[in-house]
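J.: the following block contains a protein sequence and its predicted model.
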Amino acid sequence: MEKIVRWVKPVFPFVKMNSDGSVGSNMAGMGGIIRNFKGDVLIAFAGPLHHCKVIFAEMMGLSYGLELCYKMGFNNVAIEIDALSLIHLIRKNTMSDPEFFYNIRKIKCLLDGLNFSLNHIFREGNACADFLAKKGSQINGVEEFSNTSLPQQLRGLVRLNKLDIPYIRSI
């Protein structure tokens, strides 16, 4: 069985931030991308992490992306991540995992200052952030990209999203 998955442009005055984390056998990274209502890239980022749990990599991508929103003055933010477990951790009012207490508290504090929505998107619809998280696991330091400095493969993924080309997810 198959499901159609799309990345949908945000509605003005919102920007959309997609973030992700990636963990391999001996490397980890985080990444994300912030786009406007036309689907144009405002900024993207990728960075390495020490080997960690996937949920931690996801948290780091979200946290870095939220910090960029503050830095760039984006107050209306539609957030999409492919880690449903992270959404549950953020929405819970109790903290069951002391290992991530400070990370979740930081994310909640960053969210408090925003007009935001936080939604799950399947990995296929999060392809740009997924690409950046994998790239982050292969570089030495955090890199930020403007619309004109995007890696070629990412430029293609952004174009597919802007054209509303769907992804097919096998379920």
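T.: Received the coordinates, thanks. Residues are numbered from 1 along each chain as shown.

J.: only C-alpha atoms from now on, for both contacts and neighbour counts.
T.: Fine.

J.: do I have it right that E58 meets D20?
T.: Yes: here E58 lies in contact with D20, judged by Cα atoms under 8 Å, at a distance of 5.2 Å.

J.: so which of these two has more stuff around it?
T.: D20 (33 against 24; other Cα atoms under 10 Å).

J.: re the thing from before, any residues in contact with both of E58 and D20?
T.: Jointly contacting E58 and D20 under the rule Cα atoms under 8 Å, 6 or more residues apart in numbering are M30, A83.

J.: who's in contact with the nearest residue to I55 once chain neighbours are set aside?
T.: Excluding the flanking residues, the one nearest I55 by Cα to Cα, 6 or more residues apart in numbering is L86, at 6.7 Å. When contacts are counted by Cα under 8 Å, 6+ apart, L86 touches I55, E58, M59.

J.: 10 Å instead, please
T.: I55, F56, E58, M59, L62, K92, I104, H120 (Cα atoms under 10 Å, 6 or more residues apart in numbering).

J.: alright, now check it against this:
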Amino acid sequence: MATINDYFKDNVANLENAEVPIENNLIKWKCPMSPYVKINFDGSVSNSLAAGGFVIKNRNSKPILICAMNLGSSTINVAKALALREAPIWARRRSLTHVLVKSDSKIIIDPVCGVYEVSWNLRSIIEDIRWCASSFQDIKWGHVFKEANFVANAMAYVGLKIVNLCIWDACLPVEANLALLVDCNGSSYVKGFSL
């Protein structure tokens, strides 16, 4: 528990405008409407080691699939893009057809949506994401505040401690349980909050 608390204290910064419900400066993770599932993804870099993670949750806020991956030496943007590249691959393996993809990383979401040109080091990864996304019946993309992306943040942090890619079905590693519990309870966060 102390580990995840340290992570959130170190990584809640640089908040931007987002598509999340904000009431009196409160932010919360919002469940997708049926038939959609929601993918949240993120990346992390610590001591030159990069990791990524994502969570796929259903309309009841319950995890369907959770992933953490160690990516070796890389940049934060590449780590986030690689986490996003894995998420739709695994969603298709689960025969999911309607997907909402959300993250606090506009620098990854916007190029996937064609809002602006992608940097050269992310070009092939973004093209892979677009190709995989084309296989869904419907996929929607959006940016959220970091407070609505805590479970994905926690999974990226878990990725720093593992050797390869790890997948969990319908449960999370202990380090991410607090973040999931807050999401599942429909709790709101004050902008800038850390667990």
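T.: Thanks, I have the structure now. All of these numbers come straight from a predicted model, not from anything done at the bench.

J.: just the TM-score for the two chains, thanks.
T.: TM-score of the superposed chains, computed with TM-score structural alignment, normalised by the length of structure 1, equals 0.92; 169 aligned residues with a Cα RMSD of 1.8 Å.

J.: still on that earlier bit, among the contacts of L86 of structure 1, the buried ones, what's the ChimeraX command?
T.: Buried subset of the contacts of L86 of structure 1, written as a ChimeraX selection, criterion 16 or more other Cα atoms under 10 Å:
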select :55,56,58,59,62,104,120
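
J.: still contacting in structure 2, which of the contacts of L86 of structure 1?
T.: Cross-checking those against structure 2 gives I55, F56, E58, M59, L62, I104, H120 as conserved contacts, using both residues aligned by TM-score structural alignment, their matches' Cα atoms under 10 Å.

J.: re earlier: now, the contacts of L86 of structure 1 that are in strands?
T.: H120 (DSSP state E).

J.: out of the kept ones among the contacts of L86 of structure 1, which are inside helices?
T.: Judged by DSSP state H, the kept ones among the contacts of L86 of structure 1 include I55, F56, E58, M59, L62, I104 as members of helices.

J.: from the residues you listed, which is closest to K135 of structure 1?
T.: E58 (14.2 Å; Cα to Cα).

J.: distance of the aligned residue in structure 2 for the closest one from D104 of structure 2?
T.: Alignment note (TM-score structural alignment): E58 of structure 1 maps to K80 of structure 2. Noted for K80 of structure 2: a distance of 10 Å to D104 of structure 2, by Cα to Cα, to the nearest Å.

J.: and C109 of structure 1, what's its match in structure 2?
T.: Match for C109 of structure 1 (TM-score structural alignment): W131.

J.: name the residues contacting each of K80 and D104 of structure 2.
T.: Joint contacts of K80 of structure 2 and D104 (Cα under 10 Å, 6+ apart) are F41, D42.

J.: let me know the secondary structure of the residue nearest to I55 of structure 1.
T.: What DSSP: H, G, I helix; E, B strand; the rest coil gives for L86 of structure 1 is helix.

J.: and what of G32 of structure 1?
T.: strand.

J.: any chance you could map the strands in structure 2?
T.: 22-23, 26-27, 37-46, 49-57, 63-72, 98-103, 138-143, 165-169, 189-190.

J.: out of those, the one nearest N177 of structure 2 is which?
T.: strand 63-72 (11.0 Å).

J.: contacting residues for the aligned partner of N185 of structure 2 in structure 1?
T.: Mapped onto structure 1 by TM-score structural alignment, N185 of structure 2 lines up with L163. Counting by Cα under 10 Å, 6+ apart, L163 of structure 1 makes contact with W7, G39, L157.

J.: okay if I get those as TSV plus distance to E143 of structure 1 and neighbour count?
T.: TSV is the format used below for the contacts of L163 of structure 1 (distance: Cα to Cα, whole Å; neighbours: other Cα atoms under 10 Å):
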residue	distance to E143 of structure 1	neighbour count
W7	23	25
G39	21	20
L157	18	17
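
J.: which of these fall in helices?
T.: L157.

J.: what is the burial count for N5 of structure 2?
T.: 15.

J.: so it makes contact with E175?
T.: Yes: judged on Cα atoms under 10 Å, N5 of structure 2 makes contact with E175 at a distance of 9.2 Å.

J.: counterpart of I34 of structure 1 in structure 2?
T.: Using TM-score structural alignment, I34 of structure 1 lines up with I56 in structure 2.

J.: tell me how many other residues crowd its match.
T.: Neighbours around I56 of structure 2, by other Cα under 10 Å: 26.

J.: how about the one 10 residues further on?
T.: Residues within reach of I66 of structure 2, counting by other Cα under 10 Å, total 26.

J.: just P88 of structure 2 next, same as before
T.: By other Cα under 10 Å, neighbour count at P88 of structure 2 equals 25.

J.: just want the most central residue of structure 2.
T.: Compute the mean C-alpha point of structure 2, and by Cα atoms, centre = their mean the closest residue is F41, 1.5 Å away.
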